[in-house]
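Engineer: I'd like to go over a predicted model; first the sequence, then the structure.
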Amino acid sequence: MNTIIHRAETRGAANHGWLNSHHTFSFANYHNPERMNFGVLRVLNDDTVAAGMGFGTHPHDNMEIISIPLAGDLEHKDSMGNVAVIKEGDVQVLSAGTGVTHSEYNKNKDKEVKFLQIWVFPKTKNVTPRYDQVSIRDISKENEFYQVLSPNKDDQGVWINQDAWFHLGNFTKGSTDEYKIKKTGNGVYAFILEGAVEINGEKLSKRDGIGIWDTESITVKASENARVLLMEVPMTM
């Protein structure tokens, strides 16, 4: 088993006034050659967008882009004609494929929006671009992980063009759950959204991240009430 830990305070940071962003992996002006990616997980940005502000129209291609809102309302518009608002309890995916442009704005004029922006390298390049979002409010569980993303369009949550599975877990202090790797050769990157946990004996706090590979499972124990995002991804392109 191999492990890498990224403490919250070691992440890259960029405060543009309208946008306050923390980068687990190299992004924009933050470049760390030792933190380029975890397998096919390329970007994990923890973003706060000021009221009424946002990202103007910009292009993407050959990337699976996942947005997970944590608070507030984020409005999405893209060149495929999609206009949608996502909020806490939703998961959104933009499969950029051959190319797409989109914008993201804080829908509200009186409060911030907080969301995770996650990029995953695709399994197959130059696919037809695709947009999807789902509500995960009704599938949320206590003290066990529940799936919010997979490679299968008929499975629970959104689906992406990669052999990846994402799970969320809401845990009360003292509770434990085991996560079993779904595909041989994959690793898991855990990001602590709230609270504190122990994962395979490592103590982790809010916004810490841990990557684990060459293992068949991981065990998560809540040291206090906690919320955790697990991202299982291939470790090779």
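Structural biologist: Received, thanks.
Engineer: Every contact and neighbour count from this point should use C-alpha atoms.
Structural biologist: Will do.
Engineer: Distance of the spatially most central residue of the chain relative to Ser21?
Structural biologist: Nearest to the mean C-alpha position of the chain, by C-alpha atoms, centre = their mean, lies Ile118 at 4.5 Å. Distance, Ile118 to Ser21, by C-alpha to C-alpha, to the nearest Å: 13 Å.
Engineer: any idea how far Asn143 is from Val227?
Structural biologist: Quick fix: residue 227 reads Arg, not Val. 9 Å.
Engineer: and for those two, which residues touch both?
Structural biologist: Gly169, Asn170, Phe171 (C-alpha atoms under 8 Å, 6 or more residues apart in numbering).
Engineer: Pasting the second one now:
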Amino acid sequence: MKTIFHKASERGHANHGWLDSYHSFSFAGFHDPNKIHFGALRVLNDDTVAGGMGFGTHPHDNMEIVSIPLSGDLEHKDSMGNTTVIRKGEVQIMSAGTGIYHSEKNKNHGETVKFLQIWVFPKLRNINPRYDQKEFSIEERKNKFQTVVSPLESNDGGVGINQDAWFSLGNLDNGSTTNYQIKGKNNGVYAFILEGEVEINGQKLGRRDALGISETDIIAIKASADSEVLLIDVPMSF
């Protein structure tokens, strides 16, 4: 088994006033040669956007882009004609494929919106762009992991991604224990602690810490406080 520990305090950070962003991997002005990607996982940005502000229309291609709101209302518009709002409990994905333009903004002027922006390298390049979003019951992740992103060809219940990747969210009570079986052959898991404190395979992790785990089939998770955990199960080679 291989592990790599990423402390929350060692993430990249950029505060643009309207946008306060923490980068788990090299992004924009933050470059760390030891944090380029974890397998097919390329970007994990922890973003806070001021009221009424947002990202103007910009392009993407050949990348799987997942947005997970943590609080507030995030408005999305794209060149496929989608205009939507996503909120906590929902997950959005864009397969950028041959190319797409989109914008994201905080729909509300009186409060911030917080969300995770995650990029995964695709399995197939130059596919037709696609968009999907889905609402999940937060109650269904109490002391267990709920699949919210899964491969397009699977029947695992998540929004479909063009990669052999699964994202799972769990809300764990203090003292609870659970195991997670890695789903993809030769995959690894990047565990990101949204809130609380957990121990994964003996490694203690706090809020916004992360642990990459590979070359194993199962991971053991114990919560030492009420915790919210995101697991990103991705191919280590692609």
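Structural biologist: Thanks, I have the structure now. These numbers come from a predicted model, not from an experiment.
Engineer: TM-score for this pair?
Structural biologist: Once superposed, the chains reach a TM-score of 0.98 (TM-score structural alignment, normalised by the length of the first structure), with 237 aligned residues with a C-alpha RMSD of 0.9 Å.
Engineer: Give me the common contacts of Ile118 and Ser21 of the first structure.
Structural biologist: Common neighbours of Ile118 of the first structure and Ser21 (C-alpha under 8 Å, 6+ apart) are Asn45.
Engineer: Could you pull up the contacting residues of the nearest residue to Ser217 of the first structure once chain neighbours are set aside?
Structural biologist: With C-alpha to C-alpha, 6 or more residues apart in numbering as the criterion, Ser217 of the first structure has its nearest non-adjacent residue at 4.2 Å, and that residue is Lys180. By C-alpha under 8 Å, 6+ apart, Lys180 of the first structure lies in contact with Glu216, Ser217, Ile218.
Engineer: Can you list which of the shared contacts of Arg227 and Asn143 of the first structure are found in helices?
Structural biologist: Within these, no residue falls in helices by DSSP state H.
Engineer: can you pick the most crowded of those residues?
Structural biologist: Phe171 (27 neighbours; other C-alpha atoms under 10 Å).
Engineer: Give the burial count for Gln162 of the first structure, as a bare number.
Structural biologist: Count around Gln162 of the first structure with other C-alpha under 10 Å applied: 19.
Engineer: ok, it touching Pro122?
Structural biologist: Yes. Using C-alpha atoms under 8 Å, Gln162 of the first structure is in contact with Pro122, at 5.4 Å.
Engineer: Tell me the residue in the second structure aligned with the residue nearest to the centre of the first structure.
Structural biologist: Ile118 of the first structure maps onto Ile118 in the second structure when the alignment is built from TM-score structural alignment.
Engineer: thought that match was touching Leu44?
Structural biologist: Yes. Here Ile118 of the second structure reaches Leu44: they are 4.6 Å apart, a contact under C-alpha under 8 Å.
Engineer: what's the spacing between whichever helix or strand Leu194 of the second structure is part of and its chain's center?
Structural biologist: Here Leu194 of the second structure, judged by DSSP states H and E, is contained in strand 187-195. Between the centre of strand 187-195 of the second structure and the centre of its chain there are 9 Å (C-alpha atoms, centre = their mean, to the nearest Å).
Engineer: Let me know the next secondary structure element after that strand.
Structural biologist: strand 198-200.
Engineer: which helices and strands does that following strand pack with?
Structural biologist: strand 203-205, strand 218-223 (3 or more C-alpha pairs under 8 Å, 6 or more residues apart in numbering; DSSP states H and E).
Engineer: Tell me who's in contact with the closest residue to Leu230 of the second structure other than its chain neighbours.
Structural biologist: Closest residue to Leu230 of the second structure apart from its sequence neighbours, by C-alpha to C-alpha, 6+ apart: Leu169 at 4.7 Å. Counting by C-alpha under 8 Å, 6+ apart, Leu169 of the second structure touches Arg141, Phe145, Gln146, Thr147, Val148, Glu228, Val229, Leu230, Leu231.
Engineer: residue contacts, the aligned partner of Asn29 of the first structure in the second structure?
Structural biologist: If you follow Asn29 of the first structure across to the second structure using TM-score structural alignment, you land on Gly29. Gly29 of the second structure makes no contacts at all, as judged by C-alpha under 8 Å, 6+ apart.
Engineer: Lys153 of the first structure too?
Structural biologist: Trp159, Ile160.
Engineer: Assumed it was part of a helix.
Structural biologist: No. Counting by DSSP: H, G, I helix; E, B strand; the rest coil, one finds Lys153 of the first structure to be coil, located in no helix.
Engineer: quick one: what's aligned to Gly174 of the first structure in the second structure?
Structural biologist: Aligned partner of Gly174 of the first structure by TM-score structural alignment: Gly175.
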